[in-house]
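K.L.:
Any chance you could fold what I've pasted below:
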Amino acid sequence: MEMKKIFIFIIGAALFLASCKKDPLNITPDGRLTLDQVFKDQIQTESFVNTIYGKIPLYFFNYNSYGFLAGITDEAQDNRNTFIGGMALQWQNGALTPSSSPLAGMLDYSIWWQGIGYSNLFLANIDNANISDTAKKSRLKGEVQMLRAFFYWELVKQYGPMPAVSKPFAAGFDFSALTRPSFQEVVNFIVSDCDAVIANQNVPLRITDASERGRFPKAVAYAIKTQALLFNASPLWNQSNDVSKWAAASQAGQQAIQALTVQGDYQLYQDYGQYFLKTQDLGGSILDHETIYELPYPAGVFSVINTIPTNGLIIGTSAGACPSQELVDSYDMQGTGEPAVLGYSDADHLQPIINPASGYDETNPYVGRDPRFYATVWFDGSHYGVINGVDHNIQAYVGGSDQLLPYLQFANTRTGYYLRKWYDPLIPANQLVQQSKWKKYRLAEIYLNYAEAENEANGPANAYAAVNIVRSRAGMPNLPAGLTQDQMRDRIHRERRVEFAYEEHRFWDVRRWKILSQTDKLVTGLQIAKNGGSFTYSRFVTERRGFGWQDKYLLFPIPLSEASLIPDFSKNQNPGW
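P.N.:
Coordinates of the predicted model:
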């Protein structure tokens, strides 16, 4: 599909009530199009689809002040957390209210509803569109059904259940009559869209033509379905632990794996670290068989936003979202496959519970860890690359060129670590190369979604294979035989944490597991003192958070402007708001 634009004018910008109460297309004297004109012309109809795709956020490090969502989880401390207008400081200061959100413009109530509104308008008219190629018309319809499912799912995992609206609102619609459904009901609505796409033979399982980069393949429907059903079965939405919900999520995961890897040619990319440095290649002989959907546009110049201060002598501006000690502790030992740190014996996470069976050595904490650790984190002594013609190893110890500086500045880490994932040191920072794109959905998630649901539904026996294939790609040994359901649950939680580090899963996982108040109160770092050829390591609390971890943050508040107009939204505002 050629990426052309049309001037579709949505009256009312902010929230779906304002936009849906009026005609979403308007005749204007400056070349804008009427609804009839759009669907009488195939090019304009396809361009309308591109307009809907344009509502997908950038994600990645494009939150306010170039933040990662990870920076407000226990994965990281955002180095810019003292910047008054920044997302991290606003979040910690309690700026999320029914009247405002630090994540506005990215994870945004109005954006999700705009995407839904556009999708409904398209779906109400596509059957009568002037497109003679019925297969093309069917494919466009399928893509927009996926887009509607996407926007609905992003909306409800953030705000909880919302009215399932399948058609444009008619003139004079009584919005005050809208009510909030159950979470199950809205998940059923999302799944029905996904199932319609899965049954649509005109939607390809994967995109292979580079000219179609950015379009949804059918595999996205499988990804959304498995994720939605997994959330539906999780403690936040399944307080009675109804096993049938886990069974439904497991079945969806199993079907997705079958469709993608047996009927299709999806498979894990064999080099975990390199995977995040590569743009998805499309064509006849592709290397990346893992990515299900990658945003088609570069996120920005990563090397300027997340870099080490030594490299910053060239052009870097910030250390960015620096990995926490909690994230580092979550990586297993490669030799034994066992967790290095089992937890903490104190509330401040300064006294780790070391697993004696793991082989972990506190005096050599970076030796022998899961290879994904080395692909994700730059730590003291790790090899960075060549800077100004000189080979450089990270010097995070006190007095080193990349040392931890726990005061108000942006250039140096405040945790003792820097983010390695997505960063290619072979590309000089002063070239301002836009290195990376955001992989929204990938096959590894399907495996771990299935494994979690299967373990909860039927125990660990059949979950092993899905977890082990992900671990094997990373160079990790299989999980030990004989794990109980509880032990497998813990292993899967750990696996998701390290496999998806910084990919926004942690933000949502701790909410659906209802452990937010246990994980996000604080993050710690590691100060390193060099004494000749030896080092001493001291854990410390680098950030205590006053807000963002209480139970009310399991869901975002419905915006006040909506709750004031719809009585049921006000009556059933999310808990704590």
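
K.L.:
From here on, just use CA atoms for contacts and neighbour counts.
P.N.:
Fine.

K.L.:
My reading is that Tyr118 is in a strand; is that accurate?
P.N.:
No. Tyr118 is assigned helix when assessed by DSSP: H, G, I helix; E, B strand; the rest coil, not a strand.

K.L.:
So Lys167: helix, strand or coil?
P.N.:
Under three-state DSSP, Lys167 falls in the coil class.

K.L.:
which non-adjacent residue is nearest it?
P.N.:
Sequence neighbours aside, Asn120 is the residue nearest to Lys167 in space, at 5.2 Å (criterion: CA to CA, 6 or more residues apart in numbering).

K.L.:
try Ser176
P.N.:
Closest to Ser176 by CA to CA, 6+ apart is Ile566, at 4.7 Å.

K.L.:
My guess is the one you found contacts Arg180. True?
P.N.:
No. In this structure, Ile566 is not within contact of Arg180 by CA atoms under 8 Å, at 10.0 Å.

K.L.:
compare with the first, here's sequence two:
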Amino acid sequence: MKRLKITAGTMCFLLLSGFLLSCNKDFLEKPLSSDVTIDTIFSTKVKAESFLWETYRTSVPQGFPHDWGADGRENHHDGMYASMLMAASDEGDVYDSWPSSNVHNVGSWSPNYNAEDQFGYHYKGIRNASLFIENIGRVSDISETEKQQMRAEAVVLRALQYSELLKRYGGIPLVLHSLKATGNVKIPRSSFQECVDFIVKSCDSAAAVLPQTYPKASRGRITSGTALAVKARTLLYAASPLHNGTPYLDDQKKLTGYGNFDVQRWQLAADANKAVLDWAADNGVELVKTHADPAMNYEAAIAQTDNSEIILANKGEGSWGDWWPMTGQFLMPRGFYGGWYGHGVTLQHAQKYQTTAGVDQVWDTQGSFAEFVQKMQEMEPRFQQSVFYSGGKWNDELGVREFFKRSNGSWTGGAPVNGVGFMKKFLTRDRWGDTYQQWIVFRLAEFYLNYAEALNEVTPMAAESYSALNKIRERAGVPLILPADPRYNSQEKLRAAIRRERAVELAFEEHRFFDVRRWKIAGEEGVMKGQMWGLNVYEQADGSKIYKKEPFENRVWEDKMYLYPIPQSEIDKGYVIQTPGWL
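P.N.:
Reported below is the predicted structural model:
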């Protein structure tokens, strides 16, 4: 049995205990026998802590892509193999056809294969959390206060997993205790409301016990703020049109939402997100604004580990080597640091950014390369930190690069790409060889946007909505949004501005894929359906270059895709109902 070491700057669940329990892929399988018993695990503080770290490992979301090996996709409940979720939304695309994001784009996923989620792995984390909750009281060398706090950590981790399941599947089976070989393992799906209520109750109880902060050596552990964040995001989703209003399909309404509209659900979401902002203000959690350059503040908020606005991050991603875990190969642009193809950024997404002057950029069907570069350079700081375009700068080491199609029909290095350029958010720091990479689960910027959105639905055009939204824009170095501006002077216009700001600020962080679902706009042309567009650069016979606006793909959408199907292997057991539309 290996003792887990905790060092400053390193999350305690990075290393794995030698005695980790295994779990079958089917979430309701009976637990396997093991030479290590519950009595062994919960006999001392050191062993119990190691099991808690394993619970973290199996419960905290991870969005970086993984390969298809034994230590890759099979051991992650989320994170597509060989691509990011942004490439399965209107944010982006990968040029190669084999990465798993394309399964969603062409509509070929089903109850027999979902490229984005490992349903059973969620329940591995849930089972670990339940085992810890039920047995931590048996450890003799831990104080009662610390036991309560550790138990509360596991309660939040379990709630987080149920929240991740809920936004994908709607109502799901609530397994409230660790299953025994002699007990009932035939647990049906609970209603959407029952799942929301359970998550909220769990977070409320845990927040009352958990510490506000931890010492530096334990950064990354669940705080009371994390509990508030899980609750706040869950209630925002629950208040959104997909669940709070007319059902998108008539079948099994209790699984997909409430079946009616109630504005008080938006009030609950507003209050919960305001609670996160209040907690942050009291505990030194604040937007990163340490640089004079707004672009550097945005970059630091994403890439600087343990920065001031992180509420929870997964620190379990090791350094990106040449061939393992292959994350860099999937993410880096073609030919950059061994990258295979990179992730293109669609024109649909690029057009959500404004220029530094706070106006929309206009793209003609065709124009000169000089015009292309000029228009790109006019875009706001967050665009510069998020998108690498031909004629732009990657980083100090690689400098400015151009990529285009030569007049002889071949591509230059770095090309081709589907979109206006490559995603460079997360990537421009030299992270190779670092101890870990952080995947952001919760950061403060989200909760300003959550609060602005929810409050605008309860009290249209409330001053606090504008204020929360402008906290983000002020940090970004772009003009503020004012109620006197005719572009933003109604509830509908402010709603559109908040959604647009969310797409920009939280780009590629696994929000947009779910946001367009909870807003019930995924079926609109150019969102998850229809033609996707890019800007391609072409060399002419005389050596000059031009850009052209061109479509690169037609995507498929059906309304049943608003929620995921339960794996067919679970349906075949006879006691779990399939998600509406997937029969």
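
K.L.:
TM value for the aligned chains?
P.N.:
The TM-score (TM-score structural alignment, normalised by the length of structure 1) is 0.82; 518 aligned residues with a CA RMSD of 3.0 Å.

K.L.:
Check structure 2 for its longest helix and report it.
P.N.:
The longest helix of structure 2 (DSSP state H) is helix 144-169.

K.L.:
can you tell me what part of structure 1 it aligns to?
P.N.:
Aligning helix 144-169 of structure 2 against structure 1 (TM-score structural alignment) gives residues 134-159.

K.L.:
so how far does the matching stretch sit from its counterpart in structure 2?
P.N.:
By mean CA distance after the TM-score superposition for structure 1, the fitted stretch 134-159 of structure 1 averages 1.0 Å away from its aligned residues in structure 2.

K.L.:
Going along the chain, name the strands of the stretch 51-200 of structure 2.
P.N.:
With DSSP state E, counting those that start in this stretch as the criterion, the stretch 51-200 of structure 2 has strands at 92-93.

K.L.:
the helices in it, which residues?
P.N.:
Taking DSSP state H, counting those that start in this stretch as the criterion, the stretch 51-200 of structure 2 carries its helices at 101-105, 119-135, 144-169, 192-207.

K.L.:
related to what we said a few turns ago, in structure 2, what residue corresponds to the residue nearest to Lys167 of structure 1?
P.N.:
Using TM-score structural alignment, Asn120 of structure 1 pairs with Ser130 in structure 2.

K.L.:
I figured its match hits Ser178, correct?
P.N.:
Yes. With contact defined as CA under 8 Å, Ser130 of structure 2 counts as touching Ser178 (5.4 Å).

K.L.:
does the residue nearest in space to the middle of structure 2 sit in a helix, a strand or a coil?
P.N.:
Nearest to the mean C-alpha position of structure 2, by CA atoms, centre = their mean, lies Glu510 at 3.1 Å. Secondary structure, three-state DSSP: Glu510 of structure 2 is coil.

K.L.:
tell me the contacts of the aligned partner of Val263 of structure 2 in structure 1?
P.N.:
Aligning on TM-score structural alignment places Val263 of structure 2 opposite Val243 in structure 1. Contact partners of Val243 of structure 1, counting by CA atoms under 8 Å, 6 or more residues apart in numbering, are Ala233, Glu456, Ala457.

K.L.:
The first one is in contact with Trp246, isn't it?
P.N.:
What that stands for is Ala233 of structure 1. Yes. Using CA under 8 Å, Ala233 of structure 1 is in contact with Trp246, at 5.2 Å.

K.L.:
between the two, what contacts are shared?
P.N.:
Ala453.

K.L.:
Secondary structure element holding the counterpart of Ile41 of structure 2 in structure 1?
P.N.:
Matched by TM-score structural alignment, Ile41 of structure 2 corresponds to Val38 in structure 1. Assigned by DSSP states H and E, Val38 of structure 1 falls within helix 35-40.

K.L.:
what do you get for Trp439 of structure 2?
P.N.:
For Trp439 of structure 2, the host element (DSSP H and E) is strand 437-443.

K.L.:
which other residues reach the helix or strand following that strand?
P.N.:
Reading on from strand 437-443 of structure 2 to the C-terminus, the next helix or strand found by DSSP H and E is helix 444-458. Under the contact criterion CA under 8 Å, 6+ apart, helix 444-458 of structure 2 has outside partners 233, 236, 263-264, 266-267, 269-271, 273-274, 276-277, 280, 285-287, 309-311, 462, 464-466, 468-469, 471-472, 491, 494-495, 498-499, 501-502, 505-506.
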